[in-house]
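Student: pasting a predicted model and its sequence here:
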Amino acid sequence: MSYLLKPLKQCKLTFNNRLVMPPMATSKSEQDGRVSKEILDYYDEKSQGGYISLIIIEHSFIAQKGKASERMLSIAEDNVVEDLKELANIIHKNGSKTVMQINHAGSATKIDITGYEPVGPSAIANPRTGTVPKELTKSEIKIIIEEFAKAALRTKAAGFDGVEIHSAHGYLLNQFFSPLSNKRNDEYGGELLGRIKIHLDIIKAVKDAVGNEFPILLRLGASDYMEGGSTIEDSKAAALEFERAGVDVLDISGGFCGYTVTGNTSQGYFSSLTEAIKEVVSIPVILTGGITQAHAAEKLLSEGKADLIGVARAIYKDSKWAQNAIETLK
């Protein structure tokens, strides 16, 4: 059997094949972040036939202060749950599983988006946006941890199969992880264990809210690819801590570099990161990044670079990509 078609069952979240549609912002929600007909139609189209084992819903803001952009999906209030149930039901009816990605943008947002001054771990310019945020107090950090937990509980109430915590692409948790943006002198800064304390606190709070059986994924920006930024050695150590804390799947992408690597257009350009992380953890690892060909996905899996393959832009451009890939490999 092809590697891409092989089920993965050694996990709380079981997969009928190794193909994942990673989160991609669509800007299709209502202005207040509620589910729109456009969102429902989009995910209905992408999940037709159940060829994609897991669909990760685009990043959704846990609080107004953490909203990254206009028409971003919301998981910030209880009144969004009923509409999100409809979204989960459509994807399930088509035969795929689905989890929601929950996020706080931190210093990667603007006052004209949120109505609030941007916040971050330290009052240091965001390397991607140049925004200098207000430094979060410990009491404010505690509120954000609670907001992640409440968002995860709403995700469960809406009938999703799990929740993904977003710590990549220069958003708030990535800002804590990266030494470029975290210069704190308290327990949430300094060495690696300080910089990931907020992650560990969130994982615990989420588990307390949703229970031990609800799968937790974490998207990790495993390298900033910038001088003085986070490195794969940081991420290997962090990945071990996240596994110990109860994360069930690690979804690997870039840090402040975003979801690309300058000058690298290979199929699976984050594969050196996933391969290194797979060496230290026993939980499944998702590789996304420039994968547009089924045979490339097959090769990356066969070489042990990852356990699951995320195909983003190719599926965004062609809703039949997954069906064609699977039929080619049968």
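Tutor: Thanks, I have the structure now. Numbers count the residues shown, from 1 in each chain.

Student: hey, let's count contacts and neighbours off CA atoms from now on
Tutor: OK.

Student: now the strands for the stretch 201-330 of the chain?
Tutor: 216-221, 249-253, 285-288, 308-310 (DSSP state E, counting those that start in this stretch).

Student: mind putting those in JSON lines, distance to Asp161 included?
Tutor: Below are the strands of the stretch 201-330 of the chain laid out as JSON lines (distance: least, Cα to Cα, whole Å):
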{"stretch": "strand 216-221", "distance to Asp161": "9"}
{"stretch": "strand 249-253", "distance to Asp161": "13"}
{"stretch": "strand 285-288", "distance to Asp161": "17"}
{"stretch": "strand 308-310", "distance to Asp161": "17"}
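
Student: for Ala125, find the nearest of those strands.
Tutor: Between Ala125 and the strands of the stretch 201-330 of the chain, the shortest gap by Cα to Cα is with strand 216-221, which sits at 18.4 Å.

Student: okay, now Lys37: neighbour count?
Tutor: 12 (other Cα atoms under 10 Å).

Student: got it, and Asn185?
Tutor: 11.

Student: that one in helix, strand or coil?
Tutor: coil (DSSP: H, G, I helix; E, B strand; the rest coil).

Student: so what's the closest residue to Ala76 other than its chain neighbours up against?
Tutor: Counting by Cα to Cα, 6 or more residues apart in numbering, Ile62 is the residue found nearest to Ala76 once chain neighbours are left out, at 4.4 Å. Listed by Cα atoms under 8 Å, 6 or more residues apart in numbering, the contact partners of Ile62 are 74-76, 102-104, 147-148, 151.

Student: dump the residues you listed to JSON lines, plus secondary structure.
Tutor: Converted to JSON lines, these look like this (three-state DSSP):
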{"residue": "Ser74", "secondary structure": "strand"}
{"residue": "Ile75", "secondary structure": "coil"}
{"residue": "Ala76", "secondary structure": "coil"}
{"residue": "Ile102", "secondary structure": "strand"}
{"residue": "Asn103", "secondary structure": "strand"}
{"residue": "His104", "secondary structure": "coil"}
{"residue": "Glu147", "secondary structure": "helix"}
{"residue": "Phe148", "secondary structure": "helix"}
{"residue": "Ala151", "secondary structure": "helix"}
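
Student: neighbour-wise, which of those residues leads?
Tutor: Ile75 (31 neighbours).

Student: contacting residues around it?
Tutor: Neighbours of Ile75 in contact, by Cα under 8 Å, 6+ apart: 60-63, 81, 102, 151, 154-155.

Student: change it to 10 Å
Tutor: Listed by Cα atoms under 10 Å, 6 or more residues apart in numbering, the contact set of Ile75 reads 33-35, 59-64, 81, 84, 100-103, 147-148, 150-155.

Student: same question for Phe148.
Tutor: 61-63, 75-76, 102-104, 154, 165, 202-203, 205-206, 209.

Student: take a look at this one as well, against the first:
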Amino acid sequence: MSQLFSPLSLGPLTLPNRIVIPPMCQYSAEDGRANDWHAMHLGNLAQSGAGLLILEATAVEPRGRISWADLGLWDDATEAALAQVVTSVRRWSPMPLGIQLGHAGRKASSARPWEGGGQIPADDARGWPVVAPSPRPFHAGDPAPQVLDEADIAGIVAAFVASAVRAERLGFDLIEIHGAHGYLLHQFLSPLSNQRTDGYGGSLPNRLRLLVEVFDAVREAVSDRIAVGVRLSASDWVEGGWDVTQSEALAQILEARGCNFLHVSSAGLDERQKIAVGPGYQVPFAQAIKAKVRMPVIAVGLITEPEQAESILRHNQADAVALARAMLYDPRWPWHAAAALGDSVVPSPQYLRCEPRGVRNLFVPR
């Protein structure tokens, strides 16, 4: 058996293989509510043969949405809408489902990517005032965000908890806390965006404080059957910013507090970032962090070929691999990877008859 198609435990959750479909925003919700697009999109991915499907960044409060069309899980209406989608997906697929809970902070109130992606003014019908640890906007020409005081911060922690409770009620197997890509928790981590002088800024322990508080509160709020982990940008790719050394320190703290996995990405915090993009360009970050902890580490970023994914696992650079755009382009990537590596997948019975001629034992009936 290949490493890619071997099982992996993320705390209480055992995955049938090590292919993860990471969160990918769809910008297609209505006032935070999931709809038919999500049922179709997620239903398709849930037939892929991957080991885990994590739903897109889901806002814990309305002002925490990246765009006006982002998915949310902050009230009964958003929970009920998502319940319909989850029920539909689970009816036809046993794939483990996770959800990423996040808050966009100063990167909120944005247009959808295909509409330019820039920040929408607060006085626009589809915009709102954004918040951050410090009065520094993401784009230099945007208004300064509102600075969160300690009461606001406590409210955001409570919002993460409330969404996590809703997520467990919906039957999700895993919760990923979004601490990456320049969104609010990452904004507190990085000295480039956090110039606070109180207990949430300055020293590394202070800058870690909010993410650790959110993790602790979520872990306490949900049952032990739920895997809880963190997605992390390991580097800002800007001198003087958040980096892999600080990421290693955070990883060790989270592990000591019961974190079940880390999902290691990078960047998204500062427009000055200069990224050396290439195949597997973020894998060295995952490898460095994996060397410091025992909990599973997921690598992501231009992992596109089955042999590449297998090599990452065999060389102990990560415990699982996540494919985003590659999976959108080819939602049967795991089937093709199994064929390439001489392994097998378990499709829905409706698809058994499409097993390619000349490929032996690719499909295993349920």
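Tutor: Perfect, I can see it now. Just so it is clear, the model here is predicted, and its values are computed rather than measured.

Student: TM-score for this pair?
Tutor: The TM-score (TM-score structural alignment, normalised by the length of structure 1) is 0.93; 326 aligned residues with a Cα RMSD of 1.9 Å.

Student: thought Val297 of structure 2 was touching Ile289?
Tutor: Yes. Val297 of structure 2 is in contact with Ile289 according to Cα atoms under 10 Å; the separation is 7.8 Å.

Student: between the two, what contacts are shared?
Tutor: Common neighbours of Val297 of structure 2 and Ile289 (Cα under 10 Å, 6+ apart) are 251, 262, 264, 317-318.

Student: still on that earlier bit, which of the strands of the stretch 201-330 of structure 1 sits closest to Ala294 of structure 1?
Tutor: Using Cα to Cα, the nearest of the strands of the stretch 201-330 of structure 1 to Ala294 of structure 1 is strand 308-310, at 10.0 Å.

Student: which part of structure 2 matches that closest one?
Tutor: Taken onto structure 2 by TM-score structural alignment, strand 308-310 of structure 1 occupies residues 320-322 there.

Student: how far does that stretch sit from its chain's centre?
Tutor: 12 Å (Cα atoms, centre = their mean, to the nearest Å).

Student: what does that stretch rub up against?
Tutor: Under Cα under 10 Å, 6+ apart, the answer for stretch 320-322 of structure 2 is 3-8, 15, 17-23, 50-53, 263-265, 283, 296-304, 308-310, 312-313.

Student: if you set the cut-off to 7 Å instead, what comes out?
Tutor: Applying Cα atoms under 7 Å, 6 or more residues apart in numbering, the contact partners of stretch 320-322 of structure 2 are 18-22, 297-300, 309, 313.

Student: among the residues you listed, name the buried ones.
Tutor: 18-22, 297-300, 309, 313 (16 or more other Cα atoms under 10 Å).

Student: where along structure 2 do the helices fall?
Tutor: 36-45, 76-92, 150-169, 184-189, 204-221, 244-256, 283-290, 306-314, 325-329, 333-341 (DSSP state H).

Student: with distance to Asp270 of structure 2 added, can I get these in TSV?
Tutor: As requested, the helices of structure 2 are arranged in TSV below (distance: least, Cα to Cα, whole Å):
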stretch	distance to Asp270 of structure 2
helix 36-45	30
helix 76-92	31
helix 150-169	22
helix 184-189	10
helix 204-221	17
helix 244-256	16
helix 283-290	18
helix 306-314	28
helix 325-329	22
helix 333-341	32
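
Student: just name the most buried of those helices.
Tutor: helix 184-189 (a mean of 29; mean count of other Cα atoms under 10 Å).

Student: which bit of structure 1 covers stretch 226-244 of structure 2?
Tutor: Counting by TM-score structural alignment, stretch 226-244 of structure 2 sits on residues 214-232 of structure 1.

Student: any buried residues in that stretch, and which?
Tutor: 214-225, 229-232.

Student: and which of those is nearest Glu135 of structure 1?
Tutor: For those, the nearest to Glu135 of structure 1 is Gly229 (19.1 Å; Cα to Cα).

Student: how far away is the closest one from Ser178 of structure 1?
Tutor: As for Gly229 of structure 1, its distance to Ser178 of structure 1 is 6 Å (criterion: Cα to Cα, to the nearest Å).

Student: how near is Lys204 of structure 1 to Phe148 of structure 1?
Tutor: 11 Å.

Student: excluding chain neighbours, what is closest to the corresponding residue of structure 2 for Lys150 of structure 1?
Tutor: By TM-score structural alignment, Lys150 of structure 1 lines up with Ala162 in structure 2. Nearest non-adjacent residue to Ala162 of structure 2, counting by Cα to Cα, 6+ apart: Trp74, 7.2 Å away.

Student: Cys259 of structure 2 and Arg231 touch, don't they?
Tutor: No. The pair Cys259 of structure 2 / Arg231 is not scored as a contact, 11.1 Å apart, by Cα atoms under 7 Å.

Student: so which of the helices of structure 2 is nearest Ala144 of structure 2?
Tutor: So among these, helix 184-189 is nearest, using Cα to Cα, at 14.0 Å.

Student: helices or strands next to the closest one in the packing?
Tutor: helix 204-221 (3 or more Cα pairs under 7 Å, 6 or more residues apart in numbering; DSSP states H and E).

Student: from Met24 of structure 2, how far off is the equivalent of Ile141 of structure 1 over in structure 2?
Tutor: Here Ile141 of structure 1 is matched to Ile153 in structure 2, going by TM-score structural alignment. Distance of Ile153 of structure 2 to Met24 of structure 2, given as Cα to Cα: 26 Å.

Student: what's the answer for Ile66 of structure 2, then?
Tutor: 12 Å.

Student: next one: Trp242 of structure 2
Tutor: Counting by Cα to Cα, the gap from Trp242 of structure 2 to Met24 of structure 2 is 23 Å.

Student: repeat for Ala299 of structure 2
Tutor: 15 Å.

Student: just to revisit the earlier point, neighbour count: Ile66 and Met24 of structure 2, which is higher?
Tutor: Of the pair Ile66 of structure 2 and Met24, Ile66 is the one with more neighbours under other Cα under 10 Å, namely 29 against 14.

Student: give me the nearest residue to the more buried one, chain neighbours excluded.
Tutor: Nearest to Ile66 of structure 2 is Ala108, by Cα to Cα, 6+ apart, at 4.1 Å.

Student: what's the answer for Leu8 of structure 2, then?
Tutor: That would be Leu15: by Cα to Cα, 6+ apart, it lies 5.1 Å from Leu8 of structure 2.

Student: does that neighbour touch Ser6 like I think?
Tutor: No. Counting by Cα under 7 Å, Leu15 of structure 2 stays clear of Ser6, with 8.6 Å between them.
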